Structure formats: C-alpha cells, structure tokens
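*Asks:* 3D model of this:
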Amino acid sequence: MKYVHTAQVQNKLNMRLIKNNISKIIFFLSTIFGLIMLGILIARVLIQGIDWINMDFITGKLSTQADKAGIMGAILGTFWLMVVVAPVTMFLGVGTAIYLELYAKKGRLQAIIQTNISNLAGVPSIVYGILGLTIFVRAMELGNIVLAGGLTMSLLVLPIVVVASQEAIRSVPQHLSEASYGMGATKWQTIKNIILPAALPGILTGAILSLSRAIGETAPLVVIGIPALLIPFPGGITDRFTVLPMQIYYWTLDSSLTAEYANLAAATIIVLLFVLLILNSAAVIIRNKFQKRF
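*Replies:* Modelled structure (predicted):
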C-alpha cells in the first residue's frame, strides 16, 4: 500500500512537471511571436518612412501635396495637448487618490467609488470622445480647440493616474506616518512631507503611462472633430489643432490614393515613437532621481 501511494504521488508530480514545461514552452513561443510581429512592424515602418524624414518634413506645414507636407503643426498640437493633460490629470488624479486612501471613510460609498474608478480604466476610448463632444464641445461651446481636446484626453487617462497613485500611497510604510504623527505633525503635514515624497516614484510612473496613452490616442479626437488638415500652427490652448496620431490616421486612409501618403504616415510614426521615447526616458530619469533621494 505504501508503494502504491508513493507511485501515485510520483505520477502526480511528473504530470505537474510536464504541464509546467508545456506552459513554459507556450508562453515562450507567445513572447517570440509577439516580438517577431513587432520587429516586422518596426522594420516596415522604418523602410517606408526613414527616407522621408528631413528638416522640411519636421518643420513644414501640412499640405495637400504629399511631397511638400510637413508635421510641425501636428507636433505643436501634441505639445499643447500635453500642456493641458499633464496638470489636469496630475492634480485631479493625485488629489482623488489622497482623498480615497487617507481621508475617505472605509465603507460602501468608498467601495463603490473605487470600483467605478477601476472600471473606468477599461472603458473604450471612443466613449470618452462622445463624452467630451457632449460636455466640452457642445455644452460648454469650446469647439474643437486644444482645451477641449486636452480635457477630453484627461478624462480618458485620469483613472490610470488615480489607480497608480493609490497603489503608490499604499506602498508607503505605515511606521513613517506614525512617526510623523508621534512628533506632533498634522495630517496634512504628514501627507505633504512624508507620504507624497515617498510615493512620488510610483505616482510619476502612473503619469508616464497616462501621458503615453494620451499622446497615442486617436478615437476621442476624431469624435470631437479635430481637423485632418490644419495649415496655421497652434500657439495656445484656445487654438484649433491637430496631433501626430490624427495625421497618421488620415494619411493612412489616403494611402489608398497614392503610396506617398503611406510613406508620410510611416515617417510620422517614426517621429511619434521618437517623441514617446524621449518623454518616457526623461520621466524614468526623473522618477529614478526622486526614488534615490527619498
């Protein structure tokens, strides 16, 4: 009986090892497949667009003629959009996280708010575009200017900042705040001088992810009516604008007319990837600096 029991245990162990090895192989092949597809996509974009990138393309205005088209207006539009999105999401997102984690009483209402914030992170982006069209473009009569687009994109990425900031605040050791209270500090002094500095690396990580998503989104801006072709450069948050993803989208549609538009779209994708790389690298450096400091 003892031998039979030992054999059964060994068979179960062998089956677990076999399943584990099969799972490892499947996950490895999935990773390789994703990397291969990504490599093919990047290679195709580089082959199509790298020859079209020059100073005239970077600094020029948008044009209906493919050989004279530039993307400086879209670059400036993306910049002004981030001027609106960054402070709105940081202020509202971090403020909401502080309230929910440190001020709100634990109960049904707090649980409902928390659940809804988590669910909002998975809502399709086009729904936020419809919301922005209803509130900012029509009800507030802002039109399709930078401010309306920035507020719409802020609604889209706000749940990401809230959730990331909450996780960062939770990760701060409890004994730090208790020591602050023991030394006579008020709750706000403890939050400002102890909790927020310690949670800052995690908060910045959430901001990085949110801004990266905002820069790459197209659907909400299509819904609120951002133009495909804009000759004047935007100079502030009250000007009409277009952004790099919008230009990629419309040039991709026009690629059915001529191959030159496909090359323009590929060149713009390269510029957008470069902008994202710079922003993420800068944000990571800032985050690491604060992480070492605190």
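*Asks:* all contacts plus neighbour counts: C-alpha atoms, from now on.
*Replies:* Noted.
*Asks:* which element is Thr89 on?
*Replies:* helix 72-98 (DSSP states H and E).
*Asks:* now do that helix: which elements does it pack against?
*Replies:* Helix 72-98 makes packing contacts with helix 55-59, helix 146-170, helix 196-216, helix 244-254 when contacts are defined by 3 or more Cα pairs under 8 Å, 6 or more residues apart in numbering; DSSP states H and E.
*Asks:* kindly recompute the last result at 10 Å.
*Replies:* Contacts defined by 3 or more Cα pairs under 10 Å, 6 or more residues apart in numbering; DSSP states H and E place helix 72-98 against helix 55-59, helix 146-170, helix 196-216, helix 244-254, helix 259-293.
*Asks:* gap between the fourth one and the chain center?
*Replies:* By that I understand helix 244-254. 20 Å (Cα atoms, centre = their mean, to the nearest Å).
*Asks:* and if you look at the longest one?
*Replies:* Its chain's C-alpha centre and that of helix 259-293 lie 12 Å apart, by Cα atoms, centre = their mean.
*Asks:* give me the buried positions along that helix.
*Replies:* By 16 or more other Cα atoms under 10 Å, the buried positions in helix 259-293 come out as 260-272, 276, 280, 283-284, 287, 290.
*Asks:* would JSON lines of the helices and strands packed on helix 72-98 with distance to Leu41 be doable?
*Replies:* Formatted as JSON lines, the helices and strands packed on helix 72-98 follow (distance: least, Cα to Cα, whole Å):
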{"stretch": "helix 55-59", "distance to Leu41": "22"}
{"stretch": "helix 146-170", "distance to Leu41": "26"}
{"stretch": "helix 196-216", "distance to Leu41": "16"}
{"stretch": "helix 244-254", "distance to Leu41": "15"}
{"stretch": "helix 259-293", "distance to Leu41": "10"}
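*Asks:* among those helices, which comes closest to Val88?
*Replies:* Of all those, it is helix 146-170 that lies closest to Val88, at 6.6 Å by Cα to Cα.
*Asks:* list the buried residues in the closest one.
*Replies:* 146-169.
*Asks:* next structured bit after that helix?
*Replies:* That would be, after helix 146-170 and using DSSP H and E, helix 174-182.
*Asks:* angle of that next one against helix 196-216?
*Replies:* 120 degrees (axes from the mean of the first three to the mean of the last three Cα atoms, to 10 degrees).
*Asks:* which other helices and strands does helix 174-182 contact?
*Replies:* helix 187-190.
*Asks:* so which elements touch the helix it packs on?
*Replies:* Applying 3+ Cα pairs under 10 Å, 6+ apart, one finds that helix 187-190 contacts helix 174-182.
*Asks:* in the chain, which helix has the most residues?
*Replies:* The longest helix of the chain (DSSP state H) is helix 2-49.
*Asks:* could you point out which of the helices and strands packed on helix 72-98 sits nearest Ala86?
*Replies:* With Cα to Cα as the measure, helix 196-216 is the member of the helices and strands packed on helix 72-98 nearest Ala86 (7.0 Å).
*Asks:* another sequence for comparison is provided below:
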Amino acid sequence: MELLDTSSLTGILGLIAALLATGAVAGVMAGLLGVGGGIVIVPVLFHLFSLLGVDEAVRMHLAVGTSLATIIPTSIMSARTHRQKGSLDGAVIKRLVPGVVIGVLLGGFASRYLSGAALTGLFATIALLVAANMFRRHTRILREGLPGPVGSGLIGMVIGGISSLMGIGGGTLSVPTLSAVNIPIRIAVGTGAALGLVISIPGTLSFMLSGLGVPDRLPGSIGFVNLLGFAAIVPMTMLCAPLGAKLAHAIDPALLKRLFALFLLATAVRMYIDLFS
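*Replies:* Model prediction:
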C-alpha cells in the first residue's frame, strides 16, 4: 500500500525525511555491528520503498543501485583509514582486483536481465548464508593463503559479481573468504574496504545506465540510483556511525554478531514472504 504520494511536494518532503531516517538507522547499525553500509542499507531501503508503494519490478533495483552509490564515499574513507593503520596488503588486493572488476561488470550486465523478484530472491538467499556464517563461533580454515592467479581470479569474480548484484561492498563476502584462507582478520577487513571502492564505482554506473527510461522509478533517480537517497543517506550514515560504534563498546561483541545475524534472517524471511505472497 502506498503511504506517500511522491508526485507532490509533501510526498517528496516525506520521502526525504524517510531517507534521512534510513541513513540514521544504517549508520547506527553499521557502527554498532561493524559491517559495511550496503548490507544494512539495501534491506532498509527495500522496506522503505515497499511502504512508499514503489513497483515490485523496480523496488530492489533502486535499493541496490542507491546502496552502491552510497558505498563510494564510505569506502574511500574506510580504505584510507585502514591504509594509515597498515592493514592493507597490496599483494592480496592486486591478486583479487582483476577478478573483482570482471565480476562487477558481469553483475552489472546481468542486472539488466534480472527481474525484481529474482534480485530480491538472490539478496534474501545470500543474506541467509551470511547470517548462518555469522552464527558460527569460528571461521573454518580451508587452506593457507590465496590460490594461484586463476583461483584468485575466480574468487574475485564471485565477490565482485554477487556484491554488485546485492548492492554491498566487498567486506561482507571478502572478509569471511579471506579469513577462510588464513589471512589475518585486520588485513581481510582492510582489503574488503578497498574492494568496496572497486565494486561500487562501476556497479553504480551500471545500475544508472541499466535503469535509464525504466518507468515507475522514484523522483530524483538517474537510472536505478536515487539521488535523493544518496544525498540523504551518506551524511546521516557518517554522522550516526560513531554513535553506533560507542554503543558497540558497551555491548558484548558476540551478542552483537548474533543480533545482526537475526536482523539478516528477519530481512530474508520478509523478502521471501513478499516474493511468494
């Protein structure tokens, strides 16, 4: 049911207020749970667009495209911080980047042919897998270090392709993947931050281009990227993330991890219900 008429001035102002709230929620949760913004922003935007009555055919595409755009400034700041702290391993990044770029381009191309339902189902399924991984106490070590060029390229393609289709930075998938090959967690996190920039720039451009001329999008959108959402979410996320980080120091980290896993689980269930109802 549509709660706001986004063709009127009052509706536009209501949309901006809702997007500001989205940025605030995403910022607090990102700081509280130590995750990239995309894995939080996409489901929040999905629910918001549902309340706004955005057509199901474009709802998930708009959420993903707008999320990718917000990751650009966030990943720049994050990668810079990790570099200053010495937690970026250039050799690891160089081995993954070619495959990541190819994966992002393939994901952007595929997004043009995926229905809103297919994109929603993909996000819900990956969210379930991420939630299951976060419920685990320890990451299982599969091997020592990344495989050869071909294997590293394939890993990069999977990370880039799925991340671009989900509207998330590289951290959600790259951190557990790199941890599984026994790369130190700080290096894995720093690498994920750097990969977020590699994923978000071409990913954003692809969603902009693939959505040009598509009907039933929100006002202020270029393709599948809503500029109002970008302008409202980024400042609020950066403003509210420190608050979430402060709260994180007052709560047990293991509890936080499980709370976020429950959030992803609830999001996935809601998306499946929307798909099949």
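*Asks:* quick one: TM-score?
*Replies:* After superposition, the two chains reach a TM-score of 0.30 (TM-score structural alignment, normalised by the length of the second structure), with 141 aligned residues with a Cα RMSD of 5.9 Å.
*Asks:* next helix or strand past the helix holding Thr89 of the first structure?
*Replies:* Trace forward from helix 72-98 of the first structure with DSSP H and E and the next one is helix 108-120.
*Asks:* ok, and for whichever helix or strand comes after that following helix, which residues are buried?
*Replies:* Under the assignment DSSP H and E, the closest C-terminal helix or strand after helix 108-120 of the first structure is helix 125-132. Along helix 125-132 of the first structure, these residues count as buried under the neighbour rule (16+ other Cα under 10 Å): Ser125, Ile126, Tyr128, Gly129, Ile130, Leu131, Gly132.
*Asks:* thought the fifth one was touching Leu156?
*Replies:* In other words, Ile130 of the first structure. No: with contacts counted by Cα atoms under 10 Å, Ile130 of the first structure stays clear of Leu156, the gap being 11.3 Å.
*Asks:* overlap in contacts, the two.
*Replies:* Counting by Cα atoms under 10 Å, 6 or more residues apart in numbering, the common neighbours of Ile130 of the first structure and Leu156 are Pro220.
*Asks:* contacting residues around Met153 of the first structure?
*Replies:* By Cα under 10 Å, 6+ apart, the neighbours of Met153 of the first structure are 81-82, 84-86, 88-89, 125, 128-129, 132, 147, 210-211, 213-215, 217-218, 220-221.
*Asks:* look up how far Ser281 of the first structure lies from it.
*Replies:* Distance check for Met153 of the first structure against Ser281 of the first structure: by Cα to Cα, to the nearest Å, it reads 22 Å.
*Asks:* what's the answer for Val275 of the first structure, then?
*Replies:* 10 Å.
*Asks:* check Gln114 of the first structure too.
*Replies:* In terms of Cα to Cα, Gln114 of the first structure sits 31 Å off from Ser281 of the first structure.
*Asks:* ok, Val45 of the first structure next?
*Replies:* Distance from Val45 of the first structure to Ser281 of the first structure, by Cα to Cα: 22 Å.
*Asks:* tally of neighbours for Tyr3 of the first structure?
*Replies:* Residues near Tyr3 of the first structure, counting by other Cα atoms under 10 Å, number 8.
*Asks:* contact partners for it?
*Replies:* With Cα under 10 Å, 6+ apart, Tyr3 of the first structure has these contacts: Val9.
*Asks:* can you check Arg44 of the first structure too?
*Replies:* Applying Cα under 10 Å, 6+ apart, the residues near Arg44 of the first structure are Leu38, Ala266.
*Asks:* so Leu247 of the second structure makes contact with Ala30?
*Replies:* No: the criterion here is Cα under 10 Å, and Leu247 of the second structure misses it with Ala30 at 11.1 Å.
*Asks:* the two: which has the busier surroundings?
*Replies:* Ala30 (26 against 15).
*Asks:* tell me who's in contact with the residue nearest the centre of the first structure.
*Replies:* The residue lying closest to the centre of the first structure (Cα atoms, centre = their mean) is Arg213, at 2.5 Å. Contact analysis of Arg213 of the first structure by Cα under 10 Å, 6+ apart lists Met153, Leu156, Val157, Ile160, Ala207, Leu276.
*Asks:* what's the spacing between it and Leu156 of the first structure?
*Replies:* 9 Å.
*Asks:* likewise for Ile75 of the first structure?
*Replies:* From Ile75 of the first structure to Leu156 of the first structure the distance is 21 Å (Cα to Cα).
*Asks:* which residue is the nearest non-sequential neighbour of Val175 of the second structure?
*Replies:* Nearest residue to Val175 of the second structure in three dimensions, chain neighbours excluded: Ala188, at 5.0 Å (Cα to Cα, 6 or more residues apart in numbering).
*Asks:* what's the helix or strand for the one you found?
*Replies:* Going by DSSP H and E, Ala188 of the second structure is part of helix 185-210.
*Asks:* and that helix, what does it pack against?
*Replies:* Using 3+ Cα pairs under 10 Å, 6+ apart, the elements in contact with helix 185-210 of the second structure are helix 56-84, helix 90-111, helix 149-166, helix 171-180, strand 221-222, strand 225-226.
*Asks:* that older thread, so what's in contact with Leu247 and Ala30 of the second structure at the same time?
*Replies:* Between them, Leu247 of the second structure and Ala30 share the contacting residues Ala241, judged by Cα under 10 Å, 6+ apart.
*Asks:* which ones are touching Ile36 of the first structure?
*Replies:* Ser30, Ile42.
*Asks:* for Leu20 of the second structure, what are its contacts?
*Replies:* Gly14, Ala26, Leu228, Gly229, Phe230, Ala231, Ala232, Ile233, Val234, Pro235, Met236, Thr237.
*Asks:* one more time with 8 Å
*Replies:* Residues counted as contacts of Leu20 of the second structure (Cα atoms under 8 Å, 6 or more residues apart in numbering) are Gly229, Ala232, Ile233, Met236.
*Asks:* quick one: which of these is most hemmed in?
*Replies:* Ile233 (28 neighbours).
*Asks:* distance check, that residue against Thr177 of the second structure.
*Replies:* Distance of Ile233 of the second structure to Thr177 of the second structure, given as Cα to Cα: 28 Å.
*Asks:* same check, this time on Met236 of the second structure
*Replies:* Distance from Met236 of the second structure to Thr177 of the second structure, by Cα to Cα: 30 Å.
*Asks:* number of residues surrounding the closest residue to Val284 of the first structure other than its chain neighbours?
*Replies:* Closest residue to Val284 of the first structure apart from its sequence neighbours, by Cα to Cα, 6+ apart: Thr205 at 7.7 Å. Residues lying near Thr205 of the first structure (other Cα under 10 Å) number 18.
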